[in-house]
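Student: sharing a model prediction with you, sequence too.
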Amino acid sequence: MVDRFLRNEGYFRIFHAANCQEALAICRTDKPDIAILDVMLPDGDGFALLTSIRRFSAMPVLFLSARGEDEDRLLGLGLGADDYMVKPFLPRELVLRLNMILRRVYASPTVEHMPVFGLGNYIVDLEGAEVRSEQGVQALTAKEHALLVKLYRERGRIVTSDALCQAVWGDDYFGYENTLMVHIRRIREKLETNPSSPEHLITVRGLGYKLLVKEG
């Protein structure tokens, strides 16, 4: 049903995967622009699948699942998903959400001429959407990238939670405050030695967040 509806809406390059193994093969070889994942799969679950995908790709991901509990939704978003929809769903809403993600990821001017800068023992490469350290390379998801772009542009200054939500979700950002906290935590896990006691991405209680970058 999803395949038929997407083709009617103009999506023409659609791949099917019946399990995690097939999905990983498709993501590696065909490199789709976006992935729609279920949580419950024959040979695993969508959360583990997303973790595997994130080891080699920052492609946007939307979860479409019957599991609608808050902990499942927050887990999916925390692992780097761009959105989480619960079944039953309106096919038109699915297309609208997919289009919003694709416009944000692939049509955003913020991906051009992005800097590379250091944060302690970490190198943040906004052009390549990754964080490098002695432990290896970690890809930034689309939302993590958008948040870091906004924070870097306002480095040293407080960026309100509303401003960060708007940078990621656009004008229709109300209700995403808790989701923002999940993404901030995931960013800290990638660029802080101790994410529970951050040195670079600081919380300013009651206001928002501040990125501390040593210039020069």
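Tutor: That came through fine. These numbers were taken from a predicted model, which means no experiment stands behind them.

Student: CA atoms for contacts and neighbours, from now on please.
Tutor: Fine.

Student: ranges for the strands of this structure?
Tutor: 35-37, 40-41, 44-45, 61-65, 83-86, 116-119, 122-125, 130-133, 136-139, 159-160, 201-204, 208-211 (DSSP state E).

Student: Tyr152 is nearest to which of those strands?
Tutor: Closest approach to Tyr152 among these (C-alpha to C-alpha): strand 208-211, 6.5 Å.

Student: quick one, what contacts Asp38?
Tutor: By C-alpha atoms under 8 Å, 6 or more residues apart in numbering, the residues touching Asp38 are Asp45, Gly46, Phe63, Leu64, Ser65.

Student: show the buried residues in the residues you listed.
Tutor: Gly46, Phe63, Leu64, Ser65 (16 or more other C-alpha atoms under 10 Å).

Student: skipping adjacent residues, who's closest to the first one in space?
Tutor: The reference is to Gly46. Val39 (4.0 Å; C-alpha to C-alpha, 6 or more residues apart in numbering).

Student: still on that earlier bit, redo the buried ones among the contacts of Asp38 as CSV? Include distance to Val204.
Tutor: Output for the buried ones among the contacts of Asp38, formatted as CSV (distance: C-alpha to C-alpha, whole Å):
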residue, distance to Val204
Gly46, 34
Phe63, 31
Leu64, 34
Ser65, 35
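
Student: closest to Ile34 out of those?
Tutor: Of all the buried ones among the contacts of Asp38, Phe63 has the smallest distance to Ile34: 10.9 Å, by C-alpha to C-alpha.

Student: okay, the closest one and Phe117: tell me how far apart.
Tutor: 32 Å (C-alpha to C-alpha, to the nearest Å).

Student: same deal with Ser133?
Tutor: From Ser133 to Phe117 the distance is 12 Å (C-alpha to C-alpha).

Student: do the same with Ser65
Tutor: Ser65 is 38 Å from Phe117, by C-alpha to C-alpha.

Student: next up, a structure to set beside the first:
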Amino acid sequence: MPAARVLIIEDDTAIRSVVRAAVEADGGRVFEAATASAGLQLAAAERPDLIVLDLGLPDADGRDVCKRLRAQGPVPILVLSARQQDTEKASLLDSGADDYLTKPFSTLELRARLRAQVRRARMLRGTEHDAPLRTAGLIVDFERRSVRRNDQEIHLTPTEWTLLQALARDAGRTVTHDQLFARVWGREYGDAQKYLRVYIAQLRRKIEGDPLRPVLIVTEPGVGYRFCAPEP
């Protein structure tokens, strides 16, 4: 994450220190705010590459802050929260967050998720939106609607392709069950988790090296799925 500019909006000094150390360990530069108002001002003034946002701020609800930050632009937002409920996690993702970590968290996972969000943002800025995604031997060509793994063509059904595309275009970001259900099947009712469980299993069998230990399509229990894009 060389030269990444990261804004931390967190009122807990100890947690800010942990996040700052994680960012600086990967060569990033840090801006800090202890309140929502200060964070919103810094976000507008500094235009960071990534924002780490705590939900439990003293002067505003973190979800509202997330919505206001998202309205400012497409900067990735990683939320830190002590809230464990799946409904809370899904709600904040629907509010505009790109990813979340539940407190307490490991520094190793924090650094990995920060790198993934910065990498995704730079990929989207630095290439055409329909440029092929290349990762871990897999090539997803959005324009040609084709998938290759280790130079072998993979044949997907139309539904499998639409599902893969919905995940791959948001690589590094957790996509909720409801969001995927609406994108793939075009509706907001029905048993989203049941539908997705079947099609995700089929997709994993075709694109994963080991479908029982997936590394590309990762399950976020009770919330949704995340397409991971490790270095090619």
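Tutor: Received the coordinates, thanks. Since we're looking at a predicted model, the values are computed, not measured.

Student: overlap in contacts of Ser133 and Phe117 of structure 1?
Tutor: Ile123.

Student: on that earlier part again, and in structure 2, which of the contacts of Asp38 of structure 1 remain?
Tutor: Contacts conserved in structure 2 for the contacts of Asp38 of structure 1, counting by both residues aligned by TM-score structural alignment, their matches' C-alpha atoms under 8 Å: Gly46, Phe63, Leu64, Ser65.

Student: just give me the closest of those to Phe89 of structure 1.
Tutor: So of these, ranked by how close each gets to Phe89 of structure 1 (C-alpha to C-alpha), first place is Leu64, at 8.7 Å.

Student: which ones are touching the aligned residue in structure 2 for that closest one?
Tutor: Correspondence of Leu64 of structure 1 to structure 2, assessed by TM-score structural alignment: Leu80. Leu80 of structure 2 is in contact with Val52, Leu53, Asp54, Leu55, Tyr100, Leu101, Thr102, Lys103, counting by C-alpha under 8 Å, 6+ apart.

Student: just tell me what the second one corresponds to in structure 1.
Tutor: This points to Leu53 of structure 2. So, by TM-score structural alignment, Leu53 of structure 2 is matched to Leu37.

Student: then the last one?
Tutor: The pairwise alignment with structure 1 assigns Lys103 of structure 2 to Lys87, based on TM-score structural alignment.

Student: what about its match, neighbour count?
Tutor: 10 (other C-alpha atoms under 10 Å).

Student: isn't it up against Ser65?
Tutor: Yes - assessed by C-alpha atoms under 8 Å, Lys87 of structure 1 is found in contact with Ser65 at 5.6 Å.

Student: mean deviation of the longest helix seen in structure 2 from structure 1?
Tutor: Counting residues, the longest helix found in structure 2 (DSSP state H) is helix 107-126. Here the mean offset of helix 107-126 of structure 2 against structure 1 after fitting is 1.8 Å, by mean C-alpha distance after the TM-score superposition for structure 1.

Student: now that helix, how far from the centre of its chain.
Tutor: The chain centroid and the centroid of helix 107-126 of structure 2 are separated by 9 Å under C-alpha atoms, centre = their mean, to the nearest Å.

Student: show me what secondary structure element comes after that helix.
Tutor: Using DSSP states H and E, the helix or strand that follows helix 107-126 of structure 2 towards the C-terminus is strand 133-135.

Student: which residues of structure 1 does that next one align to?
Tutor: Residues of structure 1 matching strand 133-135 of structure 2: none, counting by TM-score structural alignment.

Student: which residues sit in contact with the residue most central in space within structure 2?
Tutor: With the centre of structure 2 defined as its mean C-alpha position, the nearest residue by C-alpha atoms, centre = their mean is Arg173, 1.8 Å away. Each residue near Arg173 of structure 2 by C-alpha under 8 Å, 6+ apart is listed here: Asp98, Asp99, Gln117, Arg226, Phe227.

Student: gap between the residue located most distally from the centre of structure 2 and Arg205 of structure 2?
Tutor: Using C-alpha atoms, centre = their mean, the residue of structure 2 lying farthest from its centre is Gln152. It sits 28.1 Å away. Taking C-alpha to C-alpha as the measure, Gln152 of structure 2 falls 14 Å from Arg205 of structure 2.

Student: secondary structure class for the residue nearest to Thr174 of structure 2 when sequence neighbours are not counted?
Tutor: Distances taken as C-alpha to C-alpha, 6+ apart place Arg226 nearest to Thr174 of structure 2, at 4.4 Å, with adjacent residues excluded. Under the three-state scheme (DSSP: H, G, I helix; E, B strand; the rest coil), Arg226 of structure 2 adopts strand.

Student: can you find the partner of Arg226 of structure 2 in structure 1?
Tutor: Using TM-score structural alignment, Arg226 of structure 2 lines up with nothing in structure 1.

Student: wait, Arg226 of structure 2 touches Val175, no?
Tutor: Yes - under the criterion of C-alpha under 8 Å, Arg226 of structure 2 makes contact with Val175 at 6.1 Å.
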